[in-house]
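model the structure of this input:
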Amino acid sequence: MSSIPFVRDFDFEYGRCDTLSPLIRRVIAPNPGPFTFTGTGVYIIGHGSVAVIDPGPVDPAHIEALDRALEGETVSHVFVTHHHLDHSPLAHPLAARHGAKVYGFGPQQAAPAGGEVRLEAGDDVGFQPDIEVGDEEIFRGKGWTIEALHTPGHTSNHVCYALHEENTLFSGDHVMGWSTSVISPPDGHMGDYLYQLERVRDRNFARLWPTHGPSIDDPRPFIQAYIDHRRAREDQILACLADGHDNIRDMVAIMYADVDKRLHPAAAHSVLAHVIHLVELGKVASDAVDQVDLSAAFRLAEPA
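Down below sits the predicted model:
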């Protein structure tokens, strides 16, 4: 498998507001976990009249920490990358407190598949921004310019936000330094995800700030490693099918033989996303009516 140069070490304290650059500060929420790493990193952009990205969970200690960080300032924009419970629940309460609006892409296109395991911190059911952003739409505030980039894949409504003044990207869960991103059909889509990885790579940002974990300081080779890892997984799937392993669970048992079996149900959703993408490419076929199904049988497609 292709190796991703993960970065996991960084200095932080819960409740502390850290200055990361001339325009960026961060407060990390105390919600660590298997999908949030050390917790949700909430970014504050600018000074005086500021934007906030991914306010995070409704947690009393976290709310108090954000209030301290924002003392004497006004929030003009609240941006949300997507609708998961570790990102969006505090968006509307924070915006209401400051007389601001919540910006995001809109509701998800499809509910995530159920199955054996919950692959995320959970959905913020019914989340709806006040203002739906458009791809490449520009927003301006006091001393900052933010561009919304619709980056479906992790979720259908995922948005990254580029800060023009520093050529940096707030990448949400699209690209993370500490782990790969979960792609779970039907709302998650591997083809969209790979396309958007290439798009972000080719923007040549100087730095990425994911919502979880440390910054990615050399984004282009890191994102390429992300892409290479996904392509290698697809090669593994095609090899499994060539050997007669026609279902997701059998593929996972082979592809993840050295991984704790408790993690296999989560891996199955990622493999399913890859298989659906390979069906769309015409490399894999299935007779299943519903291919978003871990029990469906697949086979190599006949050559055209």
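
drop to CA atoms for contacts and neighbour counts, all remaining ones
Fine.

residue 26 belongs to a strand?
Yes: when DSSP: H, G, I helix; E, B strand; the rest coil is applied, residue 26 is found to be in a strand.

thought it was touching residue 17?
Yes: the pair residue 26 / residue 17 is scored as a contact, 5.5 Å apart, by Cα atoms under 8 Å.

what's the overlap in contacts for those two?
Counting by Cα atoms under 8 Å, 6 or more residues apart in numbering, residue 26 and residue 17 have no shared contacts at all.

the more surrounded of those two?
residue 26 (24 against 20; other Cα atoms under 10 Å).

can you give me the helices for the stretch 51-200 of the chain?
60-69, 91-98, 190-202 (DSSP state H, counting those that start in this stretch).

closest one to residue 275 among the ones you listed?
Nearest to residue 275, of all the helices of the stretch 51-200 of the chain, is helix 190-202, at 9.0 Å by Cα to Cα.

and this one, so I can compare the two:
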Amino acid sequence: MDEQHTGTAQSLEPLVVRVLAPNPSPFTYTGTQTYLVGTTDLAVIDPGPDVPEHIDAILAAIAGRPVTAIVITHTHRDHSPASRPLAALTGAPIVGCAPLVVADTGPRLEAGFDPDYAPARILSHGEAVTGQGWTLRAVHTPGHTSNHLCFALEETRALFTGDHVMGWSTSVVAPPDGDMADYMASLDRLMHRNDRIYYPAHGNPIENPRRLVRGMMGHRKQREGQILRLLREEARPVPAMVARMYAGLDPKLFPAAGRSVLAHLIDLRTRGLVTEDGETWSHVG
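Below you'll find the model as predicted:
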């Protein structure tokens, strides 16, 4: 595991520097990782939460160089709020994902949405932001959120994966905005790329990307299989499925696990494999 130090700029390769925010938690692991891309002029990817000491650390890493763009993968509150003070301090435009605010009071393991995110430019799949010696191209990867983008550094075949693929845990896919079918399709999109390394927003760099993505897809297929086997036995509500599927899990986390199960069930319902009656889900056939 790479050693990480909050607030200290760490060079990962000639074009990439990492700055760790001081926001460790059950959903951020050691904290949100902000990346600086470039040498002469810079892009700042996911400046993180609006925490003055983190913004100061980013400014120290920028070291007076021009910032071409502040680039956002998605609008959870541990990723995008610092874009605004950083834009005011550097004059750089905020670019990247589309705005998205979802009213959701259900149990969740990730941060809520940033309601004040206001990009100067929204990047669609395949569009790029460029600087001297670097190109960041948007890769649309909905699933964790519907507006999620990864960014490919074309010069070194590195991919900044935000929360779509993380270096410590599988991504949370929680309805109403999280969508399991989209998430699986986005993983498949990455399987067809030739990225050398992933730099996630949480956790260590991923040096064998395809192997990890293949394993993540397999894990989700196993969960889907568990759900179908349980519903073939008998119709069940989500909490009963969670109790069977997540043996040994802290009961405090059962509601959040239920969101993941619900995401699978919604996908299975769309595919005509399960149906629901009130709180109870049944296998079709």
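
before we move on, the earlier item: could I get the helices of the stretch 51-200 of structure 1 as JSON lines with mean neighbour count?
Below are the helices of the stretch 51-200 of structure 1 laid out as JSON lines (neighbours: other Cα atoms under 10 Å):
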{"stretch": "helix 60-69", "mean neighbour count": "16"}
{"stretch": "helix 91-98", "mean neighbour count": "18"}
{"stretch": "helix 190-202", "mean neighbour count": "18"}
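
residue contacts, the aligned partner of residue 63 of structure 1 in structure 2?
Using TM-score structural alignment, the equivalent of residue 63 of structure 1 in structure 2 is residue 55. Shown in contact with residue 55 of structure 2 (Cα under 8 Å, 6+ apart): 47, 82, 85-86.

let's see it at 7 Å
Shown in contact with residue 55 of structure 2 (Cα atoms under 7 Å, 6 or more residues apart in numbering): residue 86.

ok, the one 10 residues further on next?
Residues near residue 65 of structure 2 by Cα under 7 Å, 6+ apart: 40-41.

which helix is the longest one in structure 1?
Among the segments of structure 1 that qualify as a helix by DSSP state H, the longest is helix 219-242.

tell me what angle that helix forms with helix 190-202.
For helix 219-242 of structure 1 against helix 190-202, the angle by axes from the mean of the first three to the mean of the last three Cα atoms, to 10 degrees is 150 degrees.

distance of the residue nearest the centre of structure 2 relative to residue 174 of structure 2?
Nearest to the geometric centre of structure 2 sits residue 163, at 1.4 Å (Cα atoms, centre = their mean). Residue 163 of structure 2 sits 13 Å away from residue 174 of structure 2, going by Cα to Cα, to the nearest Å.

now swap in residue 84 of structure 2 and tell me
27 Å.

and what of residue 182 of structure 2?
12 Å.

just residue 251 of structure 2 next, same as before
18 Å.

those two: who's more crowded?
Between residue 251 of structure 2 and residue 174, residue 174 has the larger neighbour count (other Cα under 10 Å), namely 27 against 13.

if I pick the more buried one, what's in contact with it?
259-260, 263.

map it across to structure 1 for me.
Using TM-score structural alignment, residue 174 of structure 2 pairs with residue 184 in structure 1.

quick check, residue 40 of structure 1 in contact with residue 213.
No: counting by Cα atoms under 7 Å, residue 40 of structure 1 does not reach residue 213; the two are 8.2 Å apart.

what about these two, which has more around it?
residue 40 (28 against 24).

map the more buried one onto structure 2.
In structure 2, residue 40 of structure 1 lands on residue 32 (TM-score structural alignment).

residues touching that match, list them.
Contacts of residue 32 of structure 2 (Cα under 7 Å, 6+ apart): 20-21, 23, 48, 78-79, 201-202.

just send those residues back as CSV, with neighbour count and distance to residue 102 of structure 2 too.
Below are these laid out as CSV (neighbours: other Cα atoms under 10 Å; distance: Cα to Cα, whole Å):
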residue, neighbour count, distance to residue 102 of structure 2
20, 26, 27
21, 28, 24
23, 19, 22
48, 29, 19
78, 27, 15
79, 27, 16
201, 30, 21
202, 24, 22
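
out of these, which sit inside strands?
When DSSP state E is applied, the contacts of residue 32 of structure 2 are split such that residue 20 fall in strands.

between the contacts of residue 32 of structure 2, which is nearest residue 193 of structure 2?
residue 201 (19.4 Å).
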